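Student: Sequence first, then the predicted structure:
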Amino acid sequence: MRLRTLSFAGYRSFAARSPAAPERPLQRLQLAPLTILLGKNNSGKSTVARLLHHVLLALGHDGKDPFPMDRDGHKYGGSFRDVQHGGAFFNPVDLEVELSAEDGAETTLATQLIQVSDIADDRPPLVQKCIFRGKAFAAEETPLRGLLPDVPEANSWREGARRLLKASCHIGPVRDSVQESYEVVRNKTEQRLPNSRDAIAQMLLTDVELRAAVGDWMAKHLEGWRVDVRQSLDTFKLMARRAGRESNLADAGQGIQQVLPVAVLCCWRSLGRSDASFLDIMEQPELHLHDAAHAPIGDLLLSAVADTRGNLVVETHSESLVLRVRRRIAEGRLSPDHVAMIYVEDTAEGSQLRPIPLEPNGEVEWWPEGVFSEAFVEVKAIRRAQRARGGA
C-alpha cells in the first residue's frame, strides 16, 4: 500500500476548522518518492513528518480508539488534547487521505475527530465524520476500528496500513550513540529493519554487502573513514578504520555516529533488501556533519528511492543537500516529479504548507524569502563594515 496524499487541519501547530472557521482549507501534502520539508525552527516541519506515521497507526488500528497515541513505546502525545491545535478541546482534527494498493486499487478517507468537552481530555476522541470511498458512515450505526469503519471493504486497507507502517523507519533528529560493544544475536526470527542502534549493529555484522556499501560511502565522503566490525566469539564492536588506523566507533566524533543510521538505511534500501512498500521519515540527516558532507547525503537519499518502490520524507536545514538534489534534476539524471519540495511556514494563523514546484532545469518557480540567504547577508554586512572603516 502507498499513502499518496494527506490533507489535514487542527493537528498541533496547524490551525483547525474550529467553530469560528469551519471552512478553513486543509493543508495538503502530496508525496513524491523523495519529499523534502524546509522551514525555519519551530515552523511545523517535524509535526508534518511525524503525522504521516501517526495516521498510518490510526488507519491500521484494530481497537476502538480512532487515533491512538502510542506505538510500541513511541508516543505521539499523552492524550488527544496534546495534538489538538492550541490544546483546545473545541478544535477538531480533520484528516483526508488518498491511498493506493499494489494491485492499482485506490481509495479515500475523510474524517473529523472531536473532543466532546473540556473535562474529557484524557479520553479518546469521537469521530464526528467518516467518509470512506465516498460513502458516509455514522459511528453510532457502524462501529469503527481505528479510523476505518468496521466493514469488509475496509479490511484490506487496514491491513495494508499495518504492513506499510511495519516496513517503514523513522530516524529522529537525535540518534542513539554507538555502544562500546554488542552481543551477537543468533536467533533471528524475522527480517530486521535498521530502525534502532542494536538492529543497525547486528545488520552490519551479518550483512557483508551492506557493511561494504556503508563503508564505501563513508570512506568517500568522511575523510577516508569507514565502518567495520571486530568480532570475538559472542560479542563484537563497530570500528572506525582509515589507512592503518582504527578505533572503536563509540569513541569517534558525533558526526560519524549520527550519520551511521542514515547511511545504513539508505544503503539497505538501495540494495533492495526488502521488497515491501515503505514510508520512511528522516529528520535532519545532516546533523553534526561538516557542510562538505551535506551534498553527498542528497545523493544518498536519492539512492534509497531510486526504484520508486517507497517514499522518503526528509526534514532538513541543509542548503547543500537541497542544491545537490536540484543539480541532479538540472543534469537530467532525475525527473522533477521524483521530488516534492515543501516549505513549512509559521504564520499568524498557524503553520502552512507551501509547495515549491521544481522545473526540469532544476530551477524553482518561487523561493521563500530569507531561506538559505544568511551567508549572502553576512557577506554584504562585511563589505559595508569594510567600507565604513576605509577598507577596499
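Tutor: Happy to help now that I have it.
Student: going forward, measure contacts and count neighbours with C-alpha atoms only.
Tutor: Will do.
Student: Compute the distance between the residue nearest to the spatial centre of the chain and Val313, please.
Tutor: With distances taken as CA atoms, centre = their mean, the residue of the chain nearest its centroid is Ile281 (2.0 Å). Ile281 sits 5 Å away from Val313, going by CA to CA, to the nearest Å.
Student: Between those two, which contacts overlap?
Tutor: Common contact partners of Ile281 and Val313 (CA atoms under 8 Å, 6 or more residues apart in numbering): Ala49.
Student: what's around Gln254, how many residues?
Tutor: Per other CA atoms under 10 Å, the neighbour tally for Gln254 reads 17.
Student: which ones are touching it?
Tutor: Residues near Gln254 by CA under 8 Å, 6+ apart: 177, 288.
Student: One more: Asn195?
Tutor: The neighbours of Asn195, taking CA under 8 Å, 6+ apart as the test, are 169-171, 261.
Student: this is the other structure I want to compare:
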Amino acid sequence: MALSSFTVANYRSFLHPTTIELKPLTLLFGYNNSGKSALLRLLPLLADSVGEPRGAPLNLDSAAVRGAAFRDLCCQLSARRQIDFTLSWDGESGFSSVRNYQFSVLELPGPQAEVLPPVVNEFSAEYFLGQQGNAASLRGTWMPERAFPPPNRALYETWSKIQGHEETHLDSSPIAFRGIKPGSGEPLDPSLWMTVNALGMQLEPLRDEVQWLGSVRRVPHRSREFRGSAPPKLLEDGTGALEILVQDKLQGGPLLATVSAWFEKNTRQRLDVTEVAPRYYALTLGPLASPGIRVNVIDTGEGMAQVLPVLVLGAQARAQGTPSTVIVLEQPELHLHPRMHEPLADFFCEVAMQPNPPRALIETHSENFLQGLQLAIVEGRLDPAHVAVYWVQQLDDGCSTVKLITFNDMALPSYWPPDVFSEDTELSRRILKKRRQKEGR
C-alpha cells in the first residue's frame, strides 16, 4: 500500500479542506508566507505521531512543528480548536487494506484546555477484504463524559458490510490511541478488531516511509568515526549523510556511485569516501582531470554541501524501489547556482521514472527546476502523469488555497497563475527603460 493523498482542514492558514495528491513528482510553488511549508511538514508531523505513547494524538515534539502548541496549528480564521485529517492509500496489501482514514483532533473545552493534551474527536476508516471486494468501515466519536480522565479512549459506533451483511451497533469496548494510531485496549468484537488491526498495520510503516529533509541543512562532519552502522534514514537537517555513504562504500552498495555520478556529470568532480585515520572517514570531491586531488566537501562551497543530503535521500529512495516511500523535500536547490537546478530536476526525473517509484513532495521556488521537468516531458524522459504541481496562494483575508496544475505530453500546463516567474523580464524592462531615459530618448 502506498500513501496516495492527504487532506487537511482548519490547519495553519488552510481553513477549508485542502487535498494534495502524491505523485512520483509533486511540486509546491507559491510566494513566501503562502503556506507551502506548513502543508509539506504535515506529513512528517503525522509520521512522527504514529504510535506516539505520550497520550496525545499529535506529537508536538516533532521538529516539523518547531515547538508549536496545538492552538498554534489551528487556523486562526476559525474559532474551532479542531483539525481534520484524511489519509488515503492505493494498492493492496495482505488480507485487508485500508483505503481511507479520517480523523479529527480537538482541544477539550474548559478552563484547563491549554494544559490538557488534545484528543481524537471523530474518526472513520474504510477497508476492503482481500480478493472478494467486501467492504467494511468503522466510525467513532469521542465521548469525554464517558472516557475522561484517561485521554484518547472512546466508544465507537461501527458499521460494517461483510459478505453482503450490514449491521450498526455501539460497541461498548473502549479503544486506546497511541498517537494517531488506534489500538485495542480491551477485547473487541472480531469485526471491529479486524478493522482496527488493519488500520494500525497500515499506519505503522509511516514512521520510516516518510523521509523529510528540511530547508535548513547542516554541512557534513569534516570527518567522523564509523562505528559499524549508519542511521536508517537522514535526519531533517541532513545529519547522517556521511555515515550512510561510508557504510554504503564498505558494503559495496549503490548509493555512493549514484551520488558521485551526479557530481561527475554536472561538476566534473568525483565524490568519494576517504579514510583519513583508522576508522575515521571524510567525504571528498576531486576533479576528474586530477585524480590525486581530494578536497573535503565542506571546503568546496555551500552549494555542494547543501545538495549532498538531497542526492543521498533521492539515491536511497531509488535503491529501495518501493512506491510506499514518501520523499518530503524543502528547497532542494538551496545555495545552488541556477544553472544546476535543471540537472537536479533531471536526477529526480530519473527517480520518478524507475519501476515502482517513490512519491515525492517538493517545495521549490526554482523556475529552472520546473522547466527541467517540462523539458524531460517534451523529450519523453518523464511521463506527465507522474507530475503534479500545486500553486499555493494566500488570499487577502489570510486563508490559503491550492490550485492543481497538470501537464500534457507537450509539457503545456493546464493553468498558470498570471505574472508568476515574470520578475526577470520585468526587471530587464525597467533597466532598458532607465537606459533610454538616461540617453534622452
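Tutor: Looks like it came in fine. All values reported here derive from a predicted model rather than from experimental measurement.
Student: How alike are these chains, TM-score-wise?
Tutor: Laid over one another, the chains give 0.88 as their TM-score (TM-score structural alignment, normalised by the length of the first structure), with 378 aligned residues with a CA RMSD of 2.5 Å.
Student: Determine which residue in the second structure is aligned with the residue nearest to the centre of the first structure, please.
Tutor: For Ile281 of the first structure, the aligned position in the second structure is Val328, judged by TM-score structural alignment.
Student: helices and strands around the one helix or strand its match maps to, which ones?
Tutor: Using DSSP states H and E, Val328 of the second structure maps to strand 326-330. Under the contact definition 3 or more CA pairs under 8 Å, 6 or more residues apart in numbering; DSSP states H and E, strand 326-330 of the second structure sits against helix 36-48, strand 210-213, helix 302-320, strand 359-363.
Student: what about 10 Å?
Tutor: Other elements packing on strand 326-330 of the second structure under the criterion 3 or more CA pairs under 10 Å, 6 or more residues apart in numbering; DSSP states H and E are strand 2-9, strand 25-29, helix 36-48, helix 206-209, strand 210-213, helix 302-320, strand 359-363.
Student: With the first structure overlaid, report how far it is off on average.
Tutor: After superposition onto the first structure, strand 326-330 of the second structure sits on average 0.7 Å from its aligned residues (mean CA distance after the TM-score superposition for the first structure).
Student: what is the orientation angle of that strand with strand 25-29?
Tutor: 30 degrees (axes from the mean of the first three to the mean of the last three CA atoms, to 10 degrees).
Student: From the chain's centroid, how far away is strand 326-330 of the second structure?
Tutor: How far strand 326-330 of the second structure lies from its chain's middle: 4 Å, per CA atoms, centre = their mean, to the nearest Å.
Student: do stretch 92-101 of the first structure as well
Tutor: Put simply, stretch 92-101 of the first structure sits 17 Å off its chain's centre (CA atoms, centre = their mean).
Student: for stretch 429-441 of the second structure, same thing?
Tutor: Relative to its chain's centre, stretch 429-441 of the second structure lies at 47 Å (CA atoms, centre = their mean).
Student: Provide the contact partners of it at residue level.
Tutor: 423, 425-428 (CA atoms under 10 Å, 6 or more residues apart in numbering).
Student: I'd like the distance between the aligned residue in the first structure for Val119 of the second structure and Glu369 of the first structure.
Tutor: When the first structure is aligned by TM-score structural alignment, Val119 of the second structure is paired with Leu126. Applying CA to CA, the value for Leu126 of the first structure to Glu369 of the first structure is 40 Å.
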